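Trainee: Sequence and predicted model, in that order:
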Amino acid sequence: MPKVLVSDALSERAVEIFRERGIDVDFQPDLGKDKDKLAEVIGQYDGLAIRSATKVTDKIIAAAANLRVIGRAGIGVDNVDIPKATARGIVVMNTPFGNSTTTAEHAIAMMLSLARQIPQANASTHAGKWEKSRFMGIELTGKTLGVIGCGNIGSIVATRGVGLKMRVIAFDPYLSPERAQQLGVEKVDLDTLLARADIITLHTPLTDKTRNILSREALAKTRKGVRIVNCARGGLIDEEALKDAIDAGHVAGAALDVFAVEPAKEHPLFGNENVICTPHLGASTEEAQETVALQVAEQMADYLLTGAVTNAVNMPSISAEEAPRLKPWVRLAEMLGSFAGQVTESAIKEVEILFEGVASEMNVKAMTSAALAGLLRPQVGDVNMVSAPIMAKERGIVLSEVKRDKMGVFDGYIRLTIQTEKQRRSVAGTVFSDGKPRFIQIKGINLDAEPAAHMLYTTNADKPGYIGALGTTLGEAGVNIAAFALGRDKEGGDAIALLTVDDVVSDAVLEKVRDLPHVLQAKRVEFDVE
């Protein structure tokens, strides 16, 4: 039975979902605040469900010997060391859609409050003052709203802005012209947005590219009297530069729900009458907290029980429906990669994966990840489906995926082709009706072989007597042959043999095989078939 730790204050209904799905769950909502205690116990669990209080550092991940999945109830995963988790093969999930509307509504509320100085007017009135002339606001109708980041939340804010009769412009490199037209917004570059917007609202994740996207230089490009809203992530704005711009009267005001350092107990903008601050309330509605907690529990349970992957930030998604059908094909892809990796000695430059027939209709990203993991493991050792695509990219391997309809006798198959500094090599396989993978082609030569724990692969010139000599050599060494698959490209041409043997072929036996006449290559090949 999988075991999950809930180390933050999630809804009790989420805990019930784990239990209903047959998962052993420990609900310790305060444990995430104690890093040392968390590191002490994390090795017991297969899954970790968190919100923002738990910091999953490299220390925690190093201690998480059995951890398979981290589920973040919410969109932000900056409290998780994703590279370290990825390297360990831990899937990191979030719930990117559960609080989209709630956060967007908070941004709109902050914008309205900023336009009409509602918090300041409220405090003044409660103090017994009646400063009607002091709080002169602006109308939003007809103003230009600049949206930086037009994804899940930004697009909702954009449509709300359109509903308020604002002119909405958006900067987002991934926003297509068709999507912009659908939202009713104008797509512009960043400098244009800065120059034209009366109000700027940020809705982008914090990355190396977006950090301080509103820098001192960027703020200087904005129009005088601009108002700025940030309900996305602290660090998107140079906060010292923003303070200076407000003090100078260039920026009329700002509404901030997030800060570079949180919790923000002290801040240079605190106390400024032109700044509205809230303590990271973007997702703080009853509906949103319940939704993301239930979503993360369902996602983690699906993964632990069926292998389905939903909303992972470091692995391709696999639906619960496709997981059983996809599993043997993922296994095949990994074995094809493993075979190629074990028989290849020179550096790999390019990888092409062809998916034909039914294989092309499935989740090719998952199969690609598996193939890369198998391919790289003989060279780098500690690699998995989660980390393999990143490791391949880091090594400069050029990857291409090709999908095509059924053309041959098989309903579907996968062909993996690699280009090294010295040669081009391919291996193909399919999944039979029994769910077992089969190798059907190596180096363009047809054969039929089921991967096994211990195998011997040879390439040789197609000459009489070779098969007998190989069998005799193995027999004299006490190596029992369980299966023998053969193929050749033409009579007297190149031939291959893939043998299943009962035990590991020793180095000494391998050398004897290599010394046989007509042998071009002999490799020990092993697979994890359990």
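Mentor: All right, it came through fine.
Trainee: Please count neighbours and contacts with C-alpha atoms only from this point.
Mentor: Fine.
Trainee: What about the nearest residue to Leu67 once chain neighbours are set aside, how many residues nearby?
Mentor: With sequence-adjacent residues excluded and distances taken as CA to CA, 6 or more residues apart in numbering, Leu67 is closest to Asp46, at 4.2 Å. For Asp46, the tally of surrounding residues (other CA atoms under 10 Å) stands at 22.
Trainee: here's the one I want to compare it with:
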Amino acid sequence: MPKVLISDALSDAAVQIFKDNGVEVDFQPALGKDPAKLAEIIGDYDGLAIRSATKATAELLAKADNLKVIGRAGIGVDNVDIPAASAKGIVVMNTPFGNSITTAEHAIAMMFACARQIPEADASTRAGKWEKSKFMGVEITGKTLGILGCGNIGSVVASRAIGLKMKVIAYDPFLSHERAQELGVEKFDDLEALLARADFVTLHMPKTSQTANILSAERIAKMKPGARLINCARGGLVDEDAVAQALKDGRLAGAAFDVFGEEPAKENVLFSAPNCVCTPHLGASTSEAQENVALQVAEQMSDYLTKGAISNALNAPSVTAEEAPLLKPWIAVCEALGGFAGQVTENAITSLEIEYVGRVGQLNLKPLTATLVACLMKPLVGEGGVNMVSAPVVARERGIKIAETRKDAQGAYGSYVRLVVTTEKQTRSVAGTVFSDNKPRIIQIKGIDLEADPQPFMLYTTNNDQPGYIGSLGAKLGELGINIATFALGRADKGGEAIALLGVDEQVTPDMVAQILALPQVTQAKALKF
């Protein structure tokens, strides 16, 4: 039974979902604030469910020997070292849709509060003052709202703003003009042009190396005079010092911030700025949102740990619960093909071409390709150096180009996977399929047909097609004490190159390989382990 640790506050309903799915749960909601204690016990768990208090650092993950998945109940994963998790094969999931409505509504509420100076007016009235003339606000209707980031949350904000009779313009490099038209917004490719036109600007994008400080002092200076700025996305997207100065100078008429560069924000330059509404990261803080993200992360993690389904992962391809059983036998094929190619390839790989022929081409190919590349790379970089999660990154770092193609059924087999490996010196291929017993078979090597059932220990040889080879190889293996379990043969032409792929009961040692290579007909011999 897989075991999950919940180290932050999640709802009781989430705990019950884990239990109902056959997952053992250890609920310690205060543990995320004690990193030393967390590091002591993290090695005992298959899954870690967190919110924002737990910091899944590289140091913590180094001790997480059994961890397979981290589930973040919420959108932001700033508290998870994703590269370190990927290097260990740990899937990192979030819940991008669970609090979209709540965060969007908070941004709209902050816009209203800023437009009508509601917090300051409230404080003044409670103090016994009646400063009606001091708090002169502006209407929302007819104003232009500029949205930076028009994804899940930004699109909800857009729909609400359109309902308020606002003109909505958006800057998002990933927003197509067709999608913008569907949303009823005008897409801007020039951020500074948007800033010069918008009466209100609201941010709804993640913090990345490309978006950090996207509203710099220079860009804030180019905003429309009298504009108002709302940030309910991520701290670090905006130069807070520049905003505070623009508010004091009167260039900006108002601002509203729910997130800050450093949190918890006990001190911040914006706190003393005029007409600046500040809230303590409340974007997702509604009972509905908290329940939604907790239930969603529990379902996602349970599906992965019990069924192999992957959803909303930031570092692995998605696999639905329905897809998982269909993919399983083909993943075994990809493991065999990648493992074989990785162990017999002796030169630097420059490119990989993966052909998915027939019905396998109709499946979700991303997990198949990731599996194949991972198994191919393991013999080259070491067992712990690559996994299904990190394989595409490792291959890219080594300059290996990967191409996928889908083809209609052809040849003797209705469906198969073919891997073509190009190195600095040659190009070689290997193909495999799933037989009626739902088990993988290697069906072709270097264009030579054969039928081999992958075994834990195997021996691969190439030889000249001459009489007596099978007998001499069998005699040599008998002499070495190696028992043959399966024996598959194939040849290109009579008297030409031939291959043999044997399943054996024991691992063939390097010394044994040397003795096999000494046989007259042998041109290559490789001990394989799957």
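Mentor: Great, that's in hand. Only a predicted model underlies this, so the values are computations on that prediction, with no experimental measurement involved.
Trainee: Drop the TM-score for these two in here.
Mentor: Here the TM-score for the pair of chains, by TM-score structural alignment, normalised by the length of the first structure, is 0.97; 527 aligned residues with a CA RMSD of 1.3 Å.
Trainee: ok so, going back, so who does the equivalent of the residue nearest to Leu67 of the first structure over in the second structure touch?
Mentor: Alignment note: Asp46 of the first structure maps to Asp46 in the second structure; criterion TM-score structural alignment. Neighbouring residues of Asp46 of the second structure by CA atoms under 8 Å, 6 or more residues apart in numbering: Pro2, Lys3, Val4, Asn66, Leu67, Lys68, Val69, Leu305.
Trainee: out of the residues you listed, which are buried?
Mentor: Lys3, Val4, Asn66, Leu67, Lys68, Val69, Leu305 (16 or more other CA atoms under 10 Å).
Trainee: In helices, which of these fall?
Mentor: Leu305 (DSSP state H).
Trainee: would you turn the buried ones among the contacts of Asp46 of the second structure into TSV with distance to Asn268 of the second structure?
Mentor: TSV is the format used below for these (distance: CA to CA, whole Å):
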residue	distance to Asn268 of the second structure
Lys3	41
Val4	37
Asn66	41
Leu67	37
Lys68	38
Val69	35
Leu305	42
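Trainee: farthest pair in the buried ones among the contacts of Asp46 of the second structure?
Mentor: Comparing every pair within these by CA to CA identifies Asn66 and Leu305 as the most remote, at 12.0 Å.
Trainee: related to what we said a few turns ago, out of the contacts of Asp46 of the second structure, what pair is the most spread apart?
Mentor: Longest distance between any two of these is 12.0 Å, between Asn66 and Leu305; criterion CA to CA.
Trainee: Could you find the closest non-adjacent residue to Pro2 of the first structure?
Mentor: Nearest residue to Pro2 of the first structure in three dimensions, chain neighbours excluded: Ile23, at 5.4 Å (CA to CA, 6+ apart).
Trainee: List the contacts of that neighbour.
Mentor: Contacts of Ile23 of the first structure by CA under 8 Å, 6+ apart are Met1, Pro2, Lys3, Val4, Ala301.
Trainee: Strands along the stretch 401-530 of the first structure, start to end?
Mentor: Per DSSP state E, counting those that start in this stretch, the stretch 401-530 of the first structure carries strands over the ranges 412-420, 424-431, 437-442, 445-449, 454-461, 481-488, 494-501, 519-526.
Trainee: Could you list every helix and strand in contact with the shortest one?
Mentor: Put plainly, it is strand 445-449 of the first structure. Contacts defined by 3 or more CA pairs under 8 Å, 6 or more residues apart in numbering; DSSP states H and E place strand 445-449 of the first structure against strand 437-442, strand 481-488, strand 494-501.
Trainee: Give me the residues contacting that strand.
Mentor: Applying CA under 8 Å, 6+ apart, the set of residues contacting strand 445-449 of the first structure is 438-441, 484-489, 495-496, 498.
Trainee: One more pass at 6 Å, please.
Mentor: Arg438, Phe439, Ile440, Gln441, Ala485, Gly487, Arg488, Asp489 (CA atoms under 6 Å, 6 or more residues apart in numbering).
Trainee: which residues of the second structure does that strand align to?
Mentor: Going by TM-score structural alignment: strand 445-449 of the first structure matches residues 448-452.
Trainee: Once aligned, what mean separation remains between the matching stretch and the first structure?
Mentor: Once fitted to the first structure, stretch 448-452 of the second structure is off its aligned match by 0.7 Å on average (mean CA distance after the TM-score superposition for the first structure).
Trainee: now that stretch: how far from the chain's centre is it?
Mentor: 36 Å (CA atoms, centre = their mean, to the nearest Å).
Trainee: Could you do stretch 509-524 of the first structure as well?
Mentor: Centroid displacement of stretch 509-524 of the first structure relative to its chain, using CA atoms, centre = their mean, is 43 Å.
Trainee: As a check, name the ranges of all helices in the stretch 301-450 of the second structure.
Mentor: 323-344, 365-381, 391-397 (DSSP state H, counting those that start in this stretch).
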